[in-house]
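Novice: Predicted model and sequence follow; I will ask about them next.
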Amino acid sequence: MAGERTAAAAGDAVRVRVPATSANLGPGFDTLGLALGMWDDVELAVGDGDGCVVEVEGEGAGRVPRDERHLVLRAARATFDRAGAPRAALRLRCRNLIPHSRGLGSSAAAAVAGIVGARALLAASHPLDDEAVLDLAAGFDGHADNAAACLHGGLVVSWGHEGAWRAVRLSPHPALRPVALIAERSSSTEATRGLLPDRVPHTDAAYNAARSALLVHALTNDPSLLLEATEDRLHQPYRRPAYPETAAVVDHLRAEGVAAVVSGAGPTVLALTLDGRLPDALDTSGFTVRALDVDTAGARAEHV
């Protein structure tokens, strides 16, 4: 087309909004993810010359790198490379609400923000489809559950296929009202994965396969089954020593009939309620309680 740009030009800018996510949801280890109504807002712009400029407000300010090591920028660079576009100087401004290292998908959100922002800057000149975007984003985490939920919104089922990542989006039941109990302390995904055994009993694997299938049905069609559907033997029992306070909250909630799980690798707790309420006697010391909507839009980008 006449006048079409062949690459991002200085002055081009996009705004991206990406949601928090909760992965696993109990039995769906590295497979199921849910997008939540808490967002990071990112502005990515093409600058002049070389190098980059990074500004961060909110979560991570003063702690995350303010140079090309920043995850949003690394993801944007990877997108330029995947699209075969020449690299450009970039300016990044982040306003973060998603807590870091709490099990709410902050790293996946950063990767998706950089990738979706870069794709929008490149637009029609170097197009990338959603499958390429998911594959790039999942590459930063090593699995696609958070990245897929962040990208698509709603409930996602993700899997690997022939060396690439795939995902399908499902619509959660409209009565679902998640409540996040956000831990004050942080946790390392790498450290908690180190607690998982290399092998599990066949009976436990079958148990989780049944619960994962049931959970998809419960989340989309019959929330009355959520307590049974969120039972897990594959990862949460092994991770309990890493965050005993989290385990105690999950145990208390489940004893009261609330479908509570460890969010991602923890230590945040996610309660899958139908009314946004928790038992009055619950001790929430060390946690910030946030009733959240399900984000149904996923990552969004607009030119500015």
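Specialist: Now that the structure is in, tell me what you want to look at.

Novice: Could you use CA atoms for every contact and neighbour count after this?
Specialist: Noted.

Novice: show me the contacts for residue 300.
Specialist: 16, 17, 18, 116 (Cα atoms under 8 Å, 6 or more residues apart in numbering).

Novice: List the ones among those residues that fall in helices.
Specialist: Judged by DSSP state H, the contacts of residue 300 include residue 116 as members of helices.

Novice: Among the contacts of residue 300, which one has the most neighbours?
Specialist: Using other Cα atoms under 10 Å as the neighbour test, those are led by residue 18, with 34 neighbours.

Novice: The contacts of residue 300 in strands, which ones?
Specialist: 16, 17, 18 (DSSP state E).

Novice: Determine the set of other helices and strands touching the lengthiest strand in the chain.
Specialist: Criterion DSSP E: the longest strand present in the chain is strand 28-46. Packing contacts for strand 28-46, counted by 3 or more Cα pairs under 8 Å, 6 or more residues apart in numbering; DSSP states H and E, involve strand 13-24, strand 90-96, helix 106-122, helix 145-152, strand 155-161.

Novice: how about those, which one is nearest residue 53?
Specialist: Among those, the nearest to residue 53 by Cα to Cα is strand 90-96 (4.7 Å).

Novice: what's in contact with that closest one?
Specialist: 39-47, 51-60, 73.

Novice: can you give me the angle it makes with strand 13-24?
Specialist: Strand 90-96 and strand 13-24 are oriented at 50 degrees to each other (axes from the mean of the first three to the mean of the last three Cα atoms, to 10 degrees).

Novice: Return the set of buried residues in strand 90-96.
Specialist: 90, 91, 92, 93, 94, 95, 96 (16 or more other Cα atoms under 10 Å).

Novice: Check it against this one:
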Amino acid sequence: MAVNARTIADDEFFFGHKACAGCGGSLAVRAALKVLGPNAVAALPAGCMSAVGFNFPQLSFANNAMITPFAATASVLTGIEVGLRAQGKKPDDCTVVGFAGDGGTADIGIQALSGAIDRNDDVLYICYDNEAYMNTGIQKSSLTPFGAKTTTTPVGANARGCLTQKKNLFEIVAAHGIPYAATASVGYLNDFIRKVERARDIEGTRYIHVIAPCPTGWGRAEDEMVDMAKDIVDCGLWYLAEYEGEQLSGQPGGRFHLSRNPKEFGSVEAYLRSQGRFKALTDEDIAVVEAARDAKWEVMQREWQG
């Protein structure tokens, strides 16, 4: 039976942590480990989930789990996977999984991730994306969206927040020819669960990029974070998709597939204006964001298989 919110295991493998109320990252880790089961071995770099999950003398992971150097998540996953195989463990026995934030993935960790994909190591890498370095006080990462206020992209009379566009890491990973990659959101938990289950059963390197809102950094109430994770998808600023490499898809260059292809979008303005981090955006800025969204969706709906 396919795993979904109704059939997922009752067992908890990530609990008692010290994450902020409403933390999207903790929800992503909790749900993923419930799919992967007790034999999954996890590695986490410096970041929110390691900070809240490894508080001596309390360990919030029921699975075997360890902290890695900030830049080395994928490298450590490689080492764990080789060690398990040397012990005679088979891929069906356990999944080697990494959980890293956007900064630890798209910035400091991208070299190790790229290397793991190049070697096609049998590991699953999950990036929980809250769009800034939240653990260290809300600094900009390369996945921080245009216009967002952070401590390193302030707003004021002579500052307009983040001036760069969010890096498209999903397509960067896909360009490596990875066997499987997907985007997800904790606002659409069944979709995320399904993708984790699918990735679990694929051999080689797999990557899932899940939007995981942060109430502290995004500037909205703790009990609204799941709604925020739905809103970003519904307004078209984040898409749910999968990429299958040549071996899975049987197509040269692989295949992109939209998991959700809405006929109409929610309001970009309502989504942005509901968050404290975007308070400085002008009407002209919002129009630019909408235009970029429309251009991206035109390409995806034309070239990707829905």
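Specialist: Structure's in. What do you need? These numbers were taken from a predicted model, which means no experiment stands behind them.

Novice: Need the TM-score between these chains.
Specialist: Once superposed, the chains reach a TM-score of 0.23 (TM-score structural alignment, normalised by the length of the first structure), with 123 aligned residues with a Cα RMSD of 6.6 Å.

Novice: Save the ones in strands among the contacts of residue 300 of the first structure as a markdown table, and put in distance to residue 261 of the first structure too.
Specialist: As requested, these are exported to a markdown table (distance: Cα to Cα, whole Å):
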| residue | distance to residue 261 of the first structure |
| --- | --- |
| 16 | 29 |
| 17 | 26 |
| 18 | 23 |
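
Novice: in the longest helix seen in the second structure, what's buried?
Specialist: Criterion DSSP H: the longest helix present in the second structure is helix 283-303. By 16+ other Cα under 10 Å, the buried positions in helix 283-303 of the second structure come out as 286, 289, 290, 293, 297, 300.

Novice: Which other helices and strands does it contact?
Specialist: Applying 3+ Cα pairs under 8 Å, 6+ apart, we find helix 283-303 of the second structure packed against helix 268-273.

Novice: by contact count, what packs against the helix it packs on?
Specialist: For helix 268-273 of the second structure, the helices and strands in contact under the criterion 3+ Cα pairs under 8 Å, 6+ apart are helix 225-234, helix 283-303.

Novice: Indicate which one of these is closest to residue 59 of the second structure.
Specialist: Nearest to residue 59 of the second structure, of those and by Cα to Cα, is helix 225-234 at 25.2 Å.

Novice: Just the buried positions in that closest one, please.
Specialist: For helix 225-234 of the second structure, the neighbour count (16+ other Cα under 10 Å) marks 225, 226, 228, 229, 230, 231, 232, 233, 234 as buried.

Novice: just checking, what packs against it?
Specialist: strand 180-185, helix 268-273.

Novice: Strands of the stretch 51-200 of the second structure, residue ranges please.
Specialist: For the stretch 51-200 of the second structure, the strands defined by DSSP state E, counting those that start in this stretch cover 54-55, 58-59, 64-68, 96-101, 124-129, 155-156, 159-160, 180-185.

Novice: residues near residue 86 of the second structure, how many?
Specialist: As a burial measure, residue 86 of the second structure scores 10 neighbours (other Cα under 10 Å).

Novice: Quick check: it vs residue 295 of the second structure, distance?
Specialist: Residue 86 of the second structure sits at a distance of 49 Å from residue 295 of the second structure (criterion: Cα to Cα, to the nearest Å).

Novice: Burial check on residue 169 of the second structure, number of neighbours?
Specialist: Other residues close to residue 169 of the second structure by other Cα under 10 Å number 18.

Novice: where does residue 42 of the second structure land in three-state SS?
Specialist: strand (DSSP: H, G, I helix; E, B strand; the rest coil).

Novice: wait, isn't it in contact with residue 73?
Specialist: No. With contact defined as Cα atoms under 8 Å, residue 42 of the second structure does not reach residue 73; the gap is 9.9 Å.

Novice: Which of the two has more residues huddled nearby?
Specialist: residue 73 (29 against 23).

Novice: Find the nearest non-adjacent residue to that one, please.
Specialist: In this structure, residue 73 of the second structure finds its nearest non-sequential neighbour in residue 45, 5.8 Å apart by Cα to Cα, 6 or more residues apart in numbering.

Novice: Number of residues surrounding that neighbour?
Specialist: Residue 45 of the second structure: 25 surrounding residues under other Cα under 10 Å.

Novice: For it, give its distance to residue 226 of the second structure.
Specialist: Noted for residue 45 of the second structure: a distance of 24 Å to residue 226 of the second structure, by Cα to Cα.

Novice: likewise residue 200 of the second structure?
Specialist: Taking Cα to Cα, one finds residue 200 of the second structure at 24 Å from residue 226 of the second structure.

Novice: what's the neighbour count on residue 161 of the first structure?
Specialist: By other Cα under 10 Å, neighbour count at residue 161 of the first structure equals 8.

Novice: and it, how far is that from residue 131 of the first structure?
Specialist: Applying Cα to Cα to residue 161 of the first structure and residue 131 of the first structure gives a distance of 12 Å.

Novice: same question, residue 287 of the first structure
Specialist: 36 Å.

Novice: okay, those two: which has more neighbours?
Specialist: residue 287 (19 against 14).

Novice: does that one really touch residue 181, like I thought?
Specialist: Yes. Residue 287 of the first structure lies in contact with residue 181 (Cα under 8 Å); the separation is 5.5 Å.

Novice: re earlier: which neighbours do residue 42 and residue 73 of the second structure share?
Specialist: Shared contacts of residue 42 of the second structure and residue 73, defined by Cα under 8 Å, 6+ apart, are found at residue 98.

Novice: What is the longest helix seen in the first structure packed up against?
Specialist: Using DSSP H, we find that the single longest helix of the first structure is helix 202-220. The criterion is 3+ Cα pairs under 8 Å, 6+ apart, and the helices and strands that helix 202-220 of the first structure contacts are helix 226-229.

Novice: helices and strands around the helix it packs on, which ones?
Specialist: Against helix 226-229 of the first structure (3+ Cα pairs under 8 Å, 6+ apart) you get helix 202-220, strand 259-262.

Novice: Kindly compare burial across those and name the winner.
Specialist: Mean neighbour count, computed with mean count of other Cα atoms under 10 Å, is highest for strand 259-262 among those, reaching a mean of 28.

Novice: Next secondary structure after that strand?
Specialist: From strand 259-262 of the first structure onward toward the C-terminus, using DSSP states H and E, the following helix or strand is strand 269-273.
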